[in-house]
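Novice: sequence and predicted model, in that order:
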Amino acid sequence: MTDVFSNLGSLTTVDLSFNSLTGDLPEGLSSLSSVKTLYLQNNQLTGSINVLADLPLSDLNVANNRFTGWIPSQLKKINSLQTDGNSWTTGPAPPPPPFTAPPSNRRKSPAKKDNGSSSSDGKSGISGGAVAGIVISLLVVGAIIAFFVIKRKRKSKREEHFEQHQPFTSFPSNEVKDTKPFEESTTIDVDSLASPASVGLKPPAKIERNKSFDDDDDFSSKPVARKSSTKPIKAVVYSVADLQIATDSFSMDNLVGEGTFGRVYRSQFNDGKVLAVKKLDCTVIPFQSSEDFVELVSNISILHHPNLNELVGYCMEHGQHLLVYDFHRNGSLHDLLHLSDEYSKPLSWNSRIKIALGSARALEYLHEVCSPSVVHKNFKSSNILLDSEYNPHVSDAGLASFIPDAEFQTAEQSAGCTAPEVDMTGQYTMKSDVYSFGVVMLELLTGRKPFESSKPRSEQSLVRWASPQLHDIDALDRMVDPALKGLYPAKSLSRFADVLALCVQAEPEFRPPMSEVVQALVRLVQRANMTKKMLDGDASRRGDDQDQDFI
C-alpha cells in the first residue's frame, strides 16, 4: 500500500475498501489528524493497525483483511468498530515497555558525605536524587509534547491549500456503470459489450474459497479453511411464507427448470414483480450450519456484472435454503437452441454472436476482475439465461465454489461439457471454464447438443466430431445450424470457428484466457458492423430493401 497520506491531514473521510490493496499500513496514515471515518475492509492488508491508534476516529472498518497482532485499546472504544475476518492475536496484549528517561547531561547530585547528612535528608521524606529524577522526567515529557505540537503546526501550514473536509480521491474506484442494452437488431452495439471487463466494474471483496477460487491453474491447489462470514449481505431476506405464496406452494406449474443445485420456480409477488426462486438441494451442497449458508450467500451477493444473473434475495427458515434471482422471460440458451418447436423464431447469426460475447464477458469478469478469481465449474448453455432483448446472463456463478472439487460431480462430466483434464483429475480451473465456453460456442454454431447418444458413435461427442472440421470452409458450411438457412457471412463464420477451436484445445495450456476470447469476439463484431454499413449503403443506392438480418 503506497504512502500518499503525509500531506492529507485535513481529510475527514477515507474509503479504501474493496480495492485489493496489499502490504502493511503506511506510517503516513498517522498524519490524518482530522479523519473521523476510515474504511479499509475487504482488502489484503497485513501487519498491525497500531498506526491508527491515535487517530480521532469515530467510525473504523478493517474487516476481511490479513491483519495480525492486537487491536489497540484506543480503537476498542470506537462504537462502530468492525474488525472481523482478520488473524488477531488472542489473549491480553503485552504491557507497554516501562518509560526510561534518556541520558541527561546534568551533573549528578553531590554524594552524601556522612551518615548525618543522610539522616537529615530522610526526615524530609524525598531524597535529592528522587527530586532530580522527577524533574528530568517532566522535562523529557514536555520536550516530546512540544516536538509533536511544532511538527503538527508545520504540517497544517503545508495543507492550507487543501479545502476543508475535502473528500478522499481513492485509487480508480471501478464504479459500476450502466451498460446499454444489446438490442436485437441487424447491427451489434459493440460499445455496450466490447469494453474490457476491468473498466467500469468494481472488483468484489475477497471471497472465502475452496479449490475453485483459484489464482492460477495449478491442479494441486489446497482447499482453504472456511471462516464464519460477518460481511454485510446486500440482498433481501424473504420468509418461507412469502415464497410459498409467490410460487403457489412451489407448484409444478411454476417449475421452470431443474439443474445441478436444485429446482427453479417462477414466483410472482403482490407488487407484480416476477423473480426466480432456486430451492437448493442439500444433498449437493451439504450445509453443516446456518453459518455455512450465510457464507455462501455473502460470497455470491458481491458478484456484480451486466452478464451475470445476480442474486436478489435469500431465505433460510425451517431447514430450507432458497436463493432468489432475477427472472428472464426467454429462458435458457439450451432450451432456445435444442427445445424450440417449429413455430419458434430461430436465433439469427447476429444474436448468436451477441450471446457468445456477453457470456465471454461474464467469464472474463469472474476470472480476471474478481479477486480472488472465481472458477464457475458448471458453465453450460442451460446456465445462460436470456432476457427480453436476448442479452445473456450467466447463472450459478459462485455456487460450485462452496463444494470441493473431489465432491463436485455432475452429469455434464459424461455429456461432453467439461474439459478432458477434469474427467481425469477432477480438478477445475479457469482453463476448464474456457473449454466449457468453447462447447457453448459449438452449440451456437451447429445447433447441436454437446452429447447426443442417438447419433452414430463417431458423432455423439460434439467436440470430437466438430474439431477436425473447424478449419475447413466446406465442412463448416455443412456443420452450421440448419435453422440459420444460410443467412450468415462466410468470413464471420470462419472467424467464429477459429476462436472456438482455440477454446476446445485438449491441452489446457494452449487455451486462451477469457480476455483474449473477448477481444477476438469484439473484433468479429466490429467487422460485422462495418460489413453491415457497406451493404446498407449499396442497398440504398440500388433501392434494395432486402433483409440483412444475417449479419
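Specialist: Thanks, I have the structure now. Numbering: from 1, shown residues only.
Novice: use CA for all of it now, contacts and neighbours both
Specialist: Fine.
Novice: show me where the protein has its helices.
Specialist: Counting by DSSP state H, one finds helices in the chain at the ranges 115-124, 128-158, 190-193, 240-246, 290-301, 333-338, 349-364, 420-425, 430-446, 462-466, 473-479, 490-503, 514-542.
Novice: can you give me the buried ones in the third one?
Specialist: Of the residues in helix 190-193, those with enough neighbours to count as buried (16 or more other Cα atoms under 10 Å) are 190, 193.
Novice: which secondary structure elements does it contact?
Specialist: Under the contact criterion of 3 or more Cα pairs under 8 Å, 6 or more residues apart in numbering; DSSP states H and E, helix 190-193 touches helix 349-364, helix 514-542.
Novice: turn the helices of the chain into JSON lines, columns for distance to Glu452.
Specialist: Formatted as JSON lines, the helices of the chain follow (distance: least, Cα to Cα, whole Å):
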{"stretch": "helix 115-124", "distance to Glu452": "105"}
{"stretch": "helix 128-158", "distance to Glu452": "74"}
{"stretch": "helix 190-193", "distance to Glu452": "33"}
{"stretch": "helix 240-246", "distance to Glu452": "37"}
{"stretch": "helix 290-301", "distance to Glu452": "33"}
{"stretch": "helix 333-338", "distance to Glu452": "11"}
{"stretch": "helix 349-364", "distance to Glu452": "21"}
{"stretch": "helix 420-425", "distance to Glu452": "18"}
{"stretch": "helix 430-446", "distance to Glu452": "12"}
{"stretch": "helix 462-466", "distance to Glu452": "8"}
{"stretch": "helix 473-479", "distance to Glu452": "15"}
{"stretch": "helix 490-503", "distance to Glu452": "20"}
{"stretch": "helix 514-542", "distance to Glu452": "27"}
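Novice: check it against this one:
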Amino acid sequence: MTGAAMKRGRSGAVGIGAGVVLLFLATASLGANANTDSNDVTALNVFYTTMNSPPQLKNWVSQNADPCGQSWNGITCLGSRVTTIKLSGMGLNGTLGYNMNLLTALVQLDMSNNNLGGSDIPYNLPPNLEKLNLAGNHFTGTTPYSISQMFALKDLNLAHNQISTISDMFNQLTNLTTMDLSYNAFSANIPQSFNSLTSLTTLYLQNNQFSGTIDVLANLPLTDLNIANNRFTGWVPDKLKKIRTLQTAGNSFSNGPAPPPPPGTTSPPQGPQRPALPSRNGNNGSSDSGSKHSKLKGGAVAGIVICLLVVSAIVAFFVIKRKSWKLSRGRDPEQNEPLSPLASGLKQMKSIKIISTIGKDQLQKTVSMSLKPPTKIDMHKSFDENDLTSKSVTRKISLSSIRTPAYTVADLQVATGSFSANNFISEGSFGRVFKAQLNDQKVLAVKKINFSAFPSYPSDLFIELVANISRLNHPNLAELVGYCSEHGQCLLVYEFYENGSLHDLLNLVDDQSKPLSWNNRVKIALGSARALEYLHETCSPSVIHKNFKSSNILLDNELNPHLSDSGYADLIPNQEFQESEENSGYRAPELTMSGQYSLKSDVYSFGVVMLELLTGRKPFDRSRPRSEQSLVRWATPQLHDIDALDQMVDPALQGLYPSKSLSRFADAIALCVQAEPEFRPPMSEVVQSLVRLVQRANITRMSSSENYSRRHSESGDYVL
C-alpha cells in the first residue's frame, strides 16, 4: 500500500471514529433528556421562568433541562415523573407557572413562606395533588376552580395570603382531612359545599371576615376547629361544642339556647339506636335513651313500631280520600286545611300543578307579591281561598335564592324623573338604561328589561333572572344592587360607572376627552379577561356570557372594567338579534352554522374586544373599504408582522407604546380569534398571558428607573 493510500485509510478511520463518538454523545444526550417526562420538563421550565429564574435554585436550568436526571433542588421523582415539589422558605418571587396542570404525577406541592403572588393563584394547578401548601405568600383574588377537581386532595393550606373570594367548590373533595384558610381576606358566608367535606377533621378559618352562621359545619367529623376573629353570628351548634379543640373568640355568637330546628327538619341520629319519639329537653333525651330501650323487650318495641305504621297508613288513606272528594266537588283541598306531614309531598305536587294551569296575569301577580319585604310576609298564615298563587312553590324557591333588595316602581320613578330623556344613558340588547339618584344622593343605573324582544321568554320569569344575576360576585362584574317587578315593569338596578362603556370611550372622541393610554388598554383587557375567567372557570356550572362586547364593558372613575349583562344567558335572543350588524362583528364563525353559544364563542368575542383596544376600530364598520369592514378578517393576517402591527395601532396612541408589549398583546389576540373553537385557549390562559405581559414590563421598568417605577406604581397605572 502506498503512503498516500495509508494516509487516506488513517483519515477514514479517524472520521469513522469521530462519527462513532459523536453518535455516542448524541445518544447519551437523548438518554439524559429522556430521564424526565417531556410534559414535566415543559411545566418546570415555565415555572422557573415565571419565578424570574431565581439564583437560589442553583441547579435549575431553563435549557436542556432534566429535573429527575439532574436532581434539581426541591424536586423528587419516581421514574421519569416528578412527584413532589418542596421549595418552602426560599425567598422566591414571581408566581406559579400557567401550565402546571401538565404535572399529572405530582402529589405534593409546597411553595409556602415565599414571596409569590401579587395576583390570583393560577387556574391550571396540578390535578392529582394530595397536598397543596401555598401559605405565607402574597396571593390575592379568588381560590381557583381547579382545586375543586383535585379529588385526591387531603391537605390544603392557603393561610397567610390576601385571598378575598372563596368559591363554592368543595362538593367533590371528600378525601380532604385538613384545610387552613386562616389569615386571609375572605368574607361572606361559609360555602354551602363545605357540608360535603365528609373526611375533614381539622379546619382553620381564623382571622378572616367570614359572616353568617356556622351551621354548615355541624355534621362534619371535626376534631380541631378555629374560627376565631371573624364576623360569625347565630349559635355554635351543640355538636361542635363537643369537639376536642374549639376556638370561637372574636365573633358575635349568641349565648342563649339555640332555637329549635325549622318544622319538617329532622336531626341526624346520635347513635346506633334511634328512639321512636325523641324528646329534645326532657328526661327521654338521647343521653339515656339507650338505658330505657334496654328495659323494653324486643316484642314490645316491634309492637309499637307496627302500631305506628298502621295508624300512619290509616291517616294517609283518609287524607287522600278526603282530598279526592273535595277535588271532585271543584274545591281546592289546600285552602284553610292544614295537611299532615305524610301528605306534604302531595301538597308540593299540587302547588306545581296550579302554577302550570293559571294564566299569565295571575303568574305576574305571583311575581309582584314576592317583591314585598320579607318582614311583611307571614309564610304560615292562612290565605284567602281565591288566592291560588299564595302557595306557589316556585315563589318560595326564588325568594330564597335572592339576597338583593327590592325597590318599588314609585321609588325608581322619582329617582329617574319618571325615566325622563334627561336621565337616559343608553339602549342595549336587553333594554334601556337610565341614571337614577336616590334620596341619599347615591347614583345608580336602572335597566328596563324589554321582554317583548324575546317572545320565548316571558316576563313571568323575571325573578329567575334576578336570582341568576344575584349569585354572581366578582370585582370585574357590574354589581347588581336591586331589582323591581311591579305593575308589569321589570327593572334591574346596578352600580353607576362614571366613565361609561369602553365602546363609547374608544369611539366617541371629542375635544375634551383624552384617548386611552396603552397602559389603561392593557388594564381593561386584563380586568375583562378576569371577569370571563370567573364566569367560565369559577362558577359551577360554568356561565356563558353570549353577549361579550365593548359596549358591555363599563369603566369606573379609575378605568377599572366591569362586565355587564352577565347572567342573561337564558334570554336567548331571536334571529334578528343574532344577525344584527351591531353584534355580527363579535359573533364566532361556528355560530353561523350551529347557532350554539359556548365558552369558546365567548373567547372569540373577547379577542375581538382586544382588537378594538389595539386598533381603535369597530368590529364591523360599513363606512370602510370592503376589505377592511370586518375587523377580524382585516387584522388577523397582520398580527404576526411587527411592521404591519405598527400600522394597525390606534392612531390616538401617537406611537406611545412598547413594541414588545404590543407584540405579546397581538399574540394573545391571534389565539382568541382562531376560526376553530377547539384551538382557542381557556380564559385562564389568556389571563396568565396578560399577567406575564404586565410582570415582564414591570421587571424591565424596575431595572431601568426605580423612581419612575415608584411614581407610577403609586398611581396604580401599568407601565408597559
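Specialist: Here it is on my side, so go on. All values derive from a computational prediction rather than experimental measurement.
Novice: thinking again about what came up before, for the helices of the first structure, which one sits closest to Gln413 of the first structure?
Specialist: helix 420-425 (6.5 Å; Cα to Cα).
Novice: find me the equivalent region of that closest one in the second structure.
Specialist: Using TM-score structural alignment, helix 420-425 of the first structure corresponds to residues 589-594 of the second structure.
Novice: mean shift of that stretch relative to the first structure?
Specialist: Its aligned residues in the first structure lie a mean 1.2 Å from stretch 589-594 of the second structure after superposition (mean Cα distance after the TM-score superposition for the first structure).
Novice: quickly note the distance from the most centrally placed residue in the second structure to Thr165 of the second structure.
Specialist: Taking Cα atoms, centre = their mean, the centroid of the second structure lies closest to Thr538, which sits 2.6 Å from it. Going from Thr538 of the second structure to Thr165 of the second structure by Cα to Cα, to the nearest Å gives 10 Å.
Novice: next one: Tyr48 of the second structure
Specialist: Shown here: Tyr48 of the second structure relative to Thr165 of the second structure, a distance of 28 Å by Cα to Cα.
Novice: now do Val686 of the second structure
Specialist: 21 Å.
Novice: more neighbours: which of the two?
Specialist: More neighbours surround Val686 than the other of Val686 of the second structure and Thr165, with 25 against 19 (other Cα atoms under 10 Å).
Novice: rewinding a little: nearest to Val394 of the first structure, out of the helices of the first structure?
Specialist: Evaluated over the helices of the first structure, closeness to Val394 of the first structure peaks at helix 349-364, with 6.5 Å, by Cα to Cα.
Novice: distance from the closest one to the middle of the chain?
Specialist: Distance, stretch centre to chain centre, for helix 349-364 of the first structure: 20 Å (Cα atoms, centre = their mean, to the nearest Å).
Novice: average gap between it and the second structure?
Specialist: Averaged out, helix 349-364 of the first structure is 0.2 Å away (mean Cα distance after the TM-score superposition for the first structure).
Novice: that helix aligns to what range in the second structure?
Specialist: Using TM-score structural alignment, helix 349-364 of the first structure pairs with 518-533 in the second structure.
Novice: quick one on the thing from earlier: for Leu38 of the first structure, find the nearest of the helices of the first structure.
Specialist: Comparing the helices of the first structure by Cα to Cα, helix 128-158 comes nearest, at 20.4 Å.
Novice: between the closest one and helix 115-124, how many degrees?
Specialist: Using axes from the mean of the first three to the mean of the last three Cα atoms, to 10 degrees, the inter-axis angle of helix 128-158 of the first structure relative to helix 115-124 is 60 degrees.
Novice: looking at the helices of the first structure, spot the one closest to Asn307 of the first structure.
Specialist: Nearest to Asn307 of the first structure, of these and by Cα to Cα, is helix 349-364 at 5.3 Å.
Novice: for the closest one, name the packing helices and strands.
Specialist: Using 3+ Cα pairs under 8 Å, 6+ apart: helix 349-364 of the first structure touches helix 190-193, strand 392-394, helix 430-446, helix 514-542.
Novice: what's near enough to touch the aligned residue in the second structure for Leu322 of the first structure?
Specialist: Counting by TM-score structural alignment, Leu322 of the first structure lines up with Leu491 in the second structure. Leu491 of the second structure is in contact with 446-449, 483-485, counting by Cα atoms under 8 Å, 6 or more residues apart in numbering.
Novice: rebuild those as CSV, extending it with distance to Leu23 of the second structure and neighbour count.
Specialist: CSV is the format used below for those (distance: Cα to Cα, whole Å; neighbours: other Cα atoms under 10 Å):
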residue, distance to Leu23 of the second structure, neighbour count
Val446, 74, 30
Lys447, 73, 22
Lys448, 75, 19
Ile449, 73, 19
Tyr483, 75, 24
Cys484, 78, 26
Ser485, 79, 25
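Novice: out of those residues, which are inside strands?
Specialist: 446-449, 483-485 (DSSP state E).
Novice: distance check, the aligned partner of Leu339 of the first structure in the second structure against Arg622 of the second structure.
Specialist: Using TM-score structural alignment as the criterion, Leu339 of the first structure maps onto Leu508 of the second structure. From Leu508 of the second structure across to Arg622 of the second structure, the span is 17 Å (Cα to Cα).
Novice: just to revisit the earlier point, do you know how far the match of Leu322 of the first structure is from Phe419 of the second structure?
Specialist: 12 Å.
Novice: swap in Gly12 of the second structure?
Specialist: Distance from Gly12 of the second structure to Phe419 of the second structure, by Cα to Cα: 95 Å.
Novice: repeat that for Gly345 of the second structure.
Specialist: Counting by Cα to Cα - Gly345 of the second structure and Phe419 of the second structure are separated by 46 Å.
Novice: these two: who's more crowded?
Specialist: Phe419 (19 against 11).
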